[in-house]
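Asker: Predicted model, plus sequence, below.
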Amino acid sequence: MRIVYLHQYFFTRTMIGVAGNRSYEFARRLVAMGHEVDMVTSYTHATRDEPLEWFETNEDGIRVHWLPVPYSNKMAFRERIGAFLRFAIGASRKAASLDGDVVFATSGPLTIAIPGLYASWSRGVPLVFEVRDLWPEGAIQLGVLTNPLAKWLARRLERLTYRNARHIVALSPGMRDGILAAGIDGGKVTVIPNAADLDLFHPRIDGASMRLQNGLDGRFCIAYFGTMGLANGLGFVLDAAAELKRRNVSDIVFMLHGDGMERPILEARARGEGLDNIIFSGPTPKHLMAELVSAVDVCMTIFKNVPVLRTCSPNKLFDSLAAGKPILTNMPGWLGSIAEEEKTGVLVTPDDPVDFADKAIWLRDHPQELKVFSVNARRVAEEQFSRDVLARRLETVLRQAAVKSEKHSSTRIAPAGE
């Protein structure tokens, strides 16, 4: 099977970027299964004056087509929209020039649907669309997308894509519910969550040297790994740090590891409030992250308290589970159930720094419970979120879409309202 795989932000384990490496991990496994994969992506580290010319590399058997389009989580919203549209236009031409039995487009951004639909229509092959976040609803609830015309256009694109995709992949049960709420039949949607890289993260990895390097000896460290953006709501962590400082708790420290547009704001606030129980570090390529994750005591999965974000499927959670790390999250729903029902960690009350501080102290004071959480975390990673198992599930979805296409002589673009 020939797969044209569209993802604006493709990164291998050795690259530092603005997104996780789900596309890389799945694509290399598809290649190992005997399929041909053309990845159409952007080179986000390009300079603004770099020519908009495609170049090609081979990454573990994946043919990767790169278009230089600068992008950073620190960009203003208008700059991001410009990057989305530049890539969408260039990727439409590139994707349509590639032979494939199926087009697989993964969002965000939602604009990846434009080259996905165009390639599907022009080549007469099916589109499988992957929903990593419920956009534009997320941008609307976060207050980022406010223009009425822009909201209308984004919602039209969302529904046009859902209706014309042969199949849709959702990254969480909540995302599936959001897709069904748009009028899509449940038989058209498969949940394939983010996955645990069981070969990279493991409880047996020794993090002692990283503890020394980061000044964590004798301190109980609760760490966040990932993007520091508006959606992540990491001011909540600083609120909890301030509460612990008010109580004169000096042996609990929060590590914020990564980058993003909110990091300078968070750093300035931590300095201004004298929060010496906050450590900023990173970012780091994923292949070097395992030892650092093993060095901390608990891993956080934190989001801004916005309803749509409760549907998220964050990479950081699954890496933490694979490493056997207890989980602390402020997200009720699916993520909270993984912590509480699977007994892998604790759920803190959103927007309640007192409860956050109480739970941090409880975790520090209950080492036996932490051991239970750790064992359960690795078990859940192996039983529910194995990257190899989920890659085979994706391969089945793509293969069935391609087989169904052979039974239809043409691919038709249906209006968004059909």
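Answerer: Looks like it arrived, so ask away.

Asker: From here on, just use CA atoms for contacts and neighbour counts.
Answerer: Noted.

Asker: mind listing the strands for this structure?
Answerer: Remark: strands assigned in the chain by DSSP state E are 2-6, 36-43, 55-59, 62-68, 102-107, 127-131, 167-170, 189-191, 220-225, 252-257, 278-281, 298-301, 327-329, 345-347.

Asker: Does residue 320 touch residue 328 like I think?
Answerer: No. Assessed by CA atoms under 8 Å, residue 320 is found out of contact with residue 328, at 10.4 Å.

Asker: hang on, the earlier thing: can you check which of the strands of the chain gets nearest to residue 180?
Answerer: With CA to CA as the criterion, residue 180 lies closest to strand 189-191 of the strands of the chain, at 8.4 Å.

Asker: I'd like to know which elements the closest one is packed against.
Answerer: strand 167-170, helix 173-180 (3 or more CA pairs under 8 Å, 6 or more residues apart in numbering; DSSP states H and E).

Asker: Determine the residues that are contacts of both of residue 320 and residue 328.
Answerer: Residues touching both residue 320 and residue 328 by CA atoms under 8 Å, 6 or more residues apart in numbering: residue 299.

Asker: follow-up on the earlier one: redo the strands of the chain as CSV? Include mean neighbour count and distance to residue 146.
Answerer: As requested, the strands of the chain are arranged in CSV below (neighbours: other CA atoms under 10 Å; distance: least, CA to CA, whole Å):
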stretch, mean neighbour count, distance to residue 146
strand 2-6, 24, 27
strand 36-43, 24, 27
strand 55-59, 12, 36
strand 62-68, 21, 29
strand 102-107, 26, 20
strand 127-131, 27, 22
strand 167-170, 24, 25
strand 189-191, 20, 29
strand 220-225, 24, 29
strand 252-257, 22, 30
strand 278-281, 18, 32
strand 298-301, 25, 27
strand 327-329, 27, 29
strand 345-347, 24, 31
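
Asker: can I get those strands in a markdown table with distance to residue 402?
Answerer: Putting those into a markdown table (distance: least, CA to CA, whole Å) gives the following:
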| stretch | distance to residue 402 |
| --- | --- |
| strand 2-6 | 9 |
| strand 36-43 | 13 |
| strand 55-59 | 24 |
| strand 62-68 | 19 |
| strand 102-107 | 6 |
| strand 127-131 | 9 |
| strand 167-170 | 10 |
| strand 189-191 | 16 |
| strand 220-225 | 37 |
| strand 252-257 | 41 |
| strand 278-281 | 44 |
| strand 298-301 | 36 |
| strand 327-329 | 39 |
| strand 345-347 | 41 |
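
Asker: dropping in the other structure now:
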Amino acid sequence: MRILVVSQYFWPENFRINDFVLGLQEKGHEIEVLTGKPNYPKGKYYSGYSFFGKRTEIWNGIKIHRAPLFRRHNGKGLNLAFNYLSFMIFGTLRSLTIKGKFDHILVFQPSPITTAIPAIFLKWLKKASLFIWVQDLWPHSVTAAGGIHNKSIIKFLDSLTKWIYKRCDKILIQSEGFRNIINEQGIDNSKIEFYPNTVETFFKKTAINNDCLSLLPNGFKIMFAGNIGEAQDFETIIEAAKIVAQEQPDIKWIILGDGRKKHYLHQKVLEYGLEGNFILLGSFPVEKMPYFFACADCLLVSLKKDFIFSLTIPSKLQSYLACSKPILASLDGEGANIVKAANAGFTANAEDPIALASQVIKLRQMPTNQLVEMGENGGRYFQENFNRDVLLIKIIHLFRQFKQENK
């Protein structure tokens, strides 16, 4: 099959869609990608890219069509709005230059939902089926993480989302929690298919790497990897750390990543005198994450208390499970339910620092063999539910099934 993937974000930016298209190619399919100019997460064009430069390139045999894109700068307000709108407009214009027929078009849709607009145009232009893989629910995620509460804007975004969904042939959802919301937006259940995220094959149980270990302190190591943003609720994490430090000063919180809340976190660490407990290491290549995880005693995932976040499976959760490490979860809903179902760690309700601190101390007091068992439980759960090869076979089956049903 010839498949066109439409995603505002793509290599060299670190998103799961990169490995996904490589997987489809490994299965013998011809893949092309329509995307923007890479500038996530720092808001600056990556080296070698500019607004006008590099319209087309080849990556691992995959042809990439790049549309001009306004940089996201600090990722706030009008900067982010112009970033989103620019891909919608320039991506649609860029689609006019993409040659050849395609059997299917797949939209990878974290925020924004407007990523699908060029794909809808391409569906009409290429007479191909259109699948959308929903990672964020709109407009709900905008109000939860983006701080937009203007009723007129929310109503417009809701109408736009419904319009987009109705023009898609199949809606893939990363969490079963999304189904009812999309049903309520007027979409028939027969169009919706549960299709969770998987992870790159390098996420697996790994031996301790001495180079990574040398960067870490002694003590019981709780590790967080990913975006340091509003949604991740670092307010609760830092308050829990303050409580824990009084009872278990050897517990260390290691943060790998970057984001708009990093300055806030750094300031709070200084304010609370937690410089010896909090280690902010910054960003590393995603391929190094399993080696860092191997050095940790447990892995932390967190989200704010919000109805929409309770429906979401945080993508880092699959990474953690695949690496067979105990998980400490400060969140509600679907993500917490997976940790419990896997018997892979401990959970605390979102935005409850006292409960989180209690679970940290409980983990610290557990014998090593029980921690290892928890990690192994998570690894097995991953293989049974999120295995990369199984999910690639499933999407190929869905493509073929749709084609047969619509001959």
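Answerer: Perfect, thanks for sending it. What you see is a predicted model; the values in this text were computed from it and never measured.

Asker: Identify whichever of the strands of structure 1 lies nearest to residue 405 of structure 1.
Answerer: Judging the strands of structure 1 by CA to CA, what sits closest to residue 405 of structure 1 is strand 102-107, at 8.5 Å.

Asker: Report the contact partners of the residue positioned nearest the centre of structure 2.
Answerer: With distances taken as CA atoms, centre = their mean, residue 315 lies nearest the centre of structure 2, 4.3 Å away. By CA under 8 Å, 6+ apart, the contact list for residue 315 of structure 2 reads residue 197.

Asker: ditto for the one 5 residues further on
Answerer: Residue 320 of structure 2 sits next to 293, 299, 327 when contact means CA under 8 Å, 6+ apart.

Asker: That one and residue 81 of structure 2, how far apart?
Answerer: As judged by CA to CA, to the nearest Å, residue 320 of structure 2 and residue 81 of structure 2 stand 32 Å apart.

Asker: Same check on residue 397 of structure 2?
Answerer: Distance, residue 397 of structure 2 to residue 81 of structure 2, by CA to CA: 36 Å.

Asker: got it, and residue 91 of structure 2?
Answerer: Counting by CA to CA - residue 91 of structure 2 and residue 81 of structure 2 are separated by 15 Å.

Asker: In terms of neighbours, single out the busier of the two.
Answerer: Counted by other CA atoms under 10 Å, residue 91 of structure 2 and residue 81 do not tie: residue 91 has more neighbours, with 28 against 14.

Asker: Next, count neighbours for residue 333 of structure 1.
Answerer: Other residues close to residue 333 of structure 1 by other CA under 10 Å number 13.

Asker: so it makes contact with residue 310?
Answerer: Yes. Using CA under 8 Å, residue 333 of structure 1 is in contact with residue 310, at 6.4 Å.

Asker: Same list (the helices and strands packed on strand 189-191 of structure 1) but as TSV, adding distance to residue 85 of structure 1.
Answerer: Output for these, formatted as TSV (distance: least, CA to CA, whole Å):
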stretch	distance to residue 85 of structure 1
strand 167-170	22
helix 173-180	24
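
Asker: How many neighbouring residues does residue 14 of structure 2 have?
Answerer: Residue 14 of structure 2 has 15 neighbouring residues, counting by other CA under 10 Å.

Asker: Which residue is the nearest non-sequential neighbour of it?
Answerer: Sequence neighbours aside, residue 286 is the residue nearest to residue 14 of structure 2 in space, at 7.3 Å (criterion: CA to CA, 6 or more residues apart in numbering).

Asker: Quick check: the one you found vs residue 292 of structure 2, distance?
Answerer: 10 Å.

Asker: So for those two, which sits in the more crowded spot?
Answerer: For the pair residue 286 of structure 2 and residue 292, the greater number of neighbours falls to residue 292 (24 against 15), based on other CA under 10 Å.

Asker: Spit out the contact partners of that one.
Answerer: Contacts of residue 292 of structure 2 by CA under 8 Å, 6+ apart are 208, 209, 212, 213.

Asker: Do a quick rundown of the helices in the stretch 251-400 of structure 1.
Answerer: With helices called from DSSP state H, counting those that start in this stretch, the stretch 251-400 of structure 1 shows them at 263-272, 289-295, 315-322, 334-340, 353-365, 367-384, 387-406.

Asker: Turn those into CSV, including distance to residue 139 of structure 1.
Answerer: Below are the helices of the stretch 251-400 of structure 1 laid out as CSV (distance: least, CA to CA, whole Å):
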stretch, distance to residue 139 of structure 1
helix 263-272, 20
helix 289-295, 29
helix 315-322, 20
helix 334-340, 20
helix 353-365, 25
helix 367-384, 29
helix 387-406, 27
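
Asker: Return the most buried member of those.
Answerer: helix 315-322 (a mean of 26; mean count of other CA atoms under 10 Å).

Asker: once aligned to structure 2, how far is that helix on average?
Answerer: By mean CA distance after the TM-score superposition for structure 1, the fitted helix 315-322 of structure 1 averages 1.1 Å away from its aligned residues in structure 2.

Asker: And the contacts of residue 292 of structure 2, which of them are buried?
Answerer: Among these, the ones that count as buried by 16 or more other CA atoms under 10 Å are residue 213.

Asker: Please tabulate the contacts of residue 292 of structure 2 in JSON lines, including the columns distance to residue 69 of structure 2.
Answerer: Shown next, in JSON lines, are the contacts of residue 292 of structure 2 (distance: CA to CA, whole Å):
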{"residue": "208", "distance to residue 69 of structure 2": "40"}
{"residue": "209", "distance to residue 69 of structure 2": "39"}
{"residue": "212", "distance to residue 69 of structure 2": "36"}
{"residue": "213", "distance to residue 69 of structure 2": "39"}
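
Asker: Could you list which of the contacts of residue 292 of structure 2 belong to helices?
Answerer: 212, 213 (DSSP state H).

Asker: Between the contacts of residue 292 of structure 2, which sits nearest residue 6 of structure 2?
Answerer: Within the contacts of residue 292 of structure 2, the smallest distance to residue 6 of structure 2 is 35.4 Å, found for residue 212 (CA to CA).

Asker: So residue 381 of structure 2 sits against residue 321, correct?
Answerer: Yes. Look at residue 381 of structure 2 against residue 321 with CA under 8 Å: they come within range, at 7.4 Å.

Asker: Pick the one among the contacts of residue 320 of structure 2 closest to residue 188 of structure 2.
Answerer: The shortest approach to residue 188 of structure 2 among the contacts of residue 320 of structure 2 belongs to residue 327, at 35.8 Å (CA to CA).

Asker: residues contacting that closest one?
Answerer: Applying CA under 8 Å, 6+ apart, we find residue 327 of structure 2 in contact with 298, 299, 300, 301, 320, 321, 339, 344, 345, 346, 375.
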